[in-house]
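Participant: Generate coordinates for the sequence data below:
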Amino acid sequence: MIELIPLDTVAPDAVERLLDRAFGTDRHGRTAYRLRKGVRAIPALSFAAMDRDVLIGSIQCWPVLFEGDGGDNAPMVLVGPVAVAPERQQGGIGRLLMEASLAAAHEWRLDDAMMLVGDPEYYARFFGFSAERTGGWRLPGPFEPRRLLARGERVPAASGEVRPAQVVPA
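Facilitator: Okay, here's the model as predicted:
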C-alpha cells in the first residue's frame, strides 16, 4: 500500500538516490535546478510516496519569483521534480504525488501562480498547465519553450525572468 508522507520526514540522502535513479546523476546541470539553487523546498507542498518503508516517489515544490520587464513581480511556485523509482513508473504514483501537491497548494492558497518544466501533453491534460502565458519568460539556462508550463489566475502573461526566491509566495 502506498502512503504519502511529508518529504521533510525522509532522509535527504534517500531522496537524492531516488532522484539519481529517476533522472540520472547529471541532473544538477539542468535549468530547473538553477531555479532551485540556494532555496529550500516548500515543506507543505513536498511529499514522499512510500511502499512500506521504501521510498518509491517524491515531489518537491519551490518558491520562485517572476521579475517582469515592466517592473511587475509575481511570486510563484515551481513544481518538481516529480520522481518515481524506474521500476514503479507507469503505475500512477507520479499522478498521486501531483494531486497531493496541488491539493496542498490549494489548501495553503499557493495555487494561483504555479509553474513547471515538463511534458505539455501530460501536465496540460491532467493538471491544467499550459504554455499559453509563458512565451515571454526567460530562465537561467536553456529550455524548450513548449515545456515551460504554468497554471493559476496570477500567472503573468508578460516578458520577464524567473529566478529563485528566498521566501514562500504569499
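Participant: make it CA atoms for all contacts and neighbour counts henceforth
Facilitator: Will do.
Participant: report the longest strand in the protein, please.
Facilitator: As assigned by DSSP state E, the longest strand anywhere in the chain is strand 54-68.
Participant: Downstream of it, the next helix or strand is which one?
Facilitator: Going down the chain from strand 54-68, the next helix or strand is strand 73-84, by DSSP states H and E.
Participant: For that following strand, which residues meet the burial criterion?
Facilitator: Residues of strand 73-84 classed as buried by neighbour count (16 or more other CA atoms under 10 Å): 74-84.
Participant: how far does that strand sit from the chain's center?
Facilitator: Its chain's average C-alpha position is 3 Å from that of strand 73-84, according to CA atoms, centre = their mean, to the nearest Å.
Participant: what residues does stretch 89-99 touch?
Facilitator: Stretch 89-99 is contacted by residues 4, 47-49, 57-59, 82-84 when judged by CA atoms under 8 Å, 6 or more residues apart in numbering.
Participant: and for comparison, fold this next one:
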Amino acid sequence: MTIIPLSDIPPSQVEALLDRAFGTDRRARTAYRLRAGTTAIGALSLAALDDDGGLAGTIQCWPVQLSGDDGTTAPMILVGPVAVEPANQRGGVGRELMARMLAVADASDLPGTSALMLIGDPEYYGRFFDFTAAATGGWRLPGPFERHRLLARGGRVPSGAGAVEPRP
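Facilitator: Model prediction:
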C-alpha cells in the first residue's frame, strides 16, 4: 500500500469511493453539516493506493471549532470520512490511513491539530487511536448523533459546553 496526498486523486474517484463505502445518501449525515463551506485540510487528507495503483481508501480532515457557551472559541479538526473500498475493508487500510494522518497531525503546528474530533465507533477509535468521549459531553452538533460516538483526542480538546461548527 502506498499513501499519497488526497489532492493527487481526481475528485470524481474520491466521490465514487465515498458512495461505495457509505452509500449515496451519505450527504444527509451530521458530519457533512459540520464541514459545510470548508475545504479539506490538504496536509491531513490522504489516499491509499493498492499494489496495482488503484484507490483503496481515503481520509479527509476538516477545520471546525467549538464555539463555547462562555464566548470562547477553540479550533479543532474533524477527522473523516475514513473510506475504504468495500472489498478491502478489515484489511488495515483505514487503520494505516488514520495512523499516518495522526503522525502528520502530531508533528504539525496547524490550528486544531491538538484537538481532533470525530463521530465513530468508540471501541475502535479508543482502542487504536486514544479517542474518547471524556470531554465531549457538553458539545452540540448541527444534526442528530449518538452522544457516545462523539469522540476527541489531543492535549487541547475543549471540555466546555458549546456548539461544534465549521471553522472559517
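Participant: overall similarity of the pair, as a TM-score.
Facilitator: Once superposed, chain against chain, the TM-score is 0.96 (TM-score structural alignment, normalised by the length of the second structure); 165 aligned residues with a CA RMSD of 0.8 Å.
Participant: hang on, the earlier thing: so which of the contacts of stretch 89-99 of the first structure is the closest to Leu139 of the first structure?
Facilitator: Nearest to Leu139 of the first structure among those: Val82, at 19.4 Å, using CA to CA.
Participant: Contacts only, for the closest one.
Facilitator: Contacts of Val82 of the first structure by CA under 8 Å, 6+ apart are 57-60, 94, 97-98.
Participant: let's see it at 7 Å
Facilitator: By CA atoms under 7 Å, 6 or more residues apart in numbering, the contact list for Val82 of the first structure reads 58-60, 94.
Participant: Closest one to Ile42 of the first structure out of these, please.
Facilitator: Gln60 (7.3 Å).
Participant: ranges for the strands of the first structure?
Facilitator: Secondary structure of the first structure (DSSP E): strands at 2-6, 47-51, 54-68, 73-84, 114-117, 137-138, 148-151, 160-164.
Participant: Can you redo the ones you listed as TSV, where the extra columns are distance to Tyr33 of the first structure?
Facilitator: Formatted as TSV, the strands of the first structure follow (distance: least, CA to CA, whole Å):
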stretch	distance to Tyr33 of the first structure
strand 2-6	21
strand 47-51	18
strand 54-68	10
strand 73-84	9
strand 114-117	11
strand 137-138	15
strand 148-151	14
strand 160-164	10
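Participant: and of those, who's closest to Asp13 of the first structure?
Facilitator: Closest of these to Asp13 of the first structure is strand 54-68, at 11.1 Å (criterion: CA to CA).
Participant: helices and strands around the closest one, which ones?
Facilitator: Strand 54-68 of the first structure is packed against strand 47-51, strand 73-84, helix 93-107, strand 160-164, with contacts defined by 3 or more CA pairs under 7 Å, 6 or more residues apart in numbering; DSSP states H and E.
Participant: residues in contact with the first one?
Facilitator: With CA under 7 Å, 6+ apart as the test, strand 47-51 of the first structure has contacts from 1-7, 55-60, 97.
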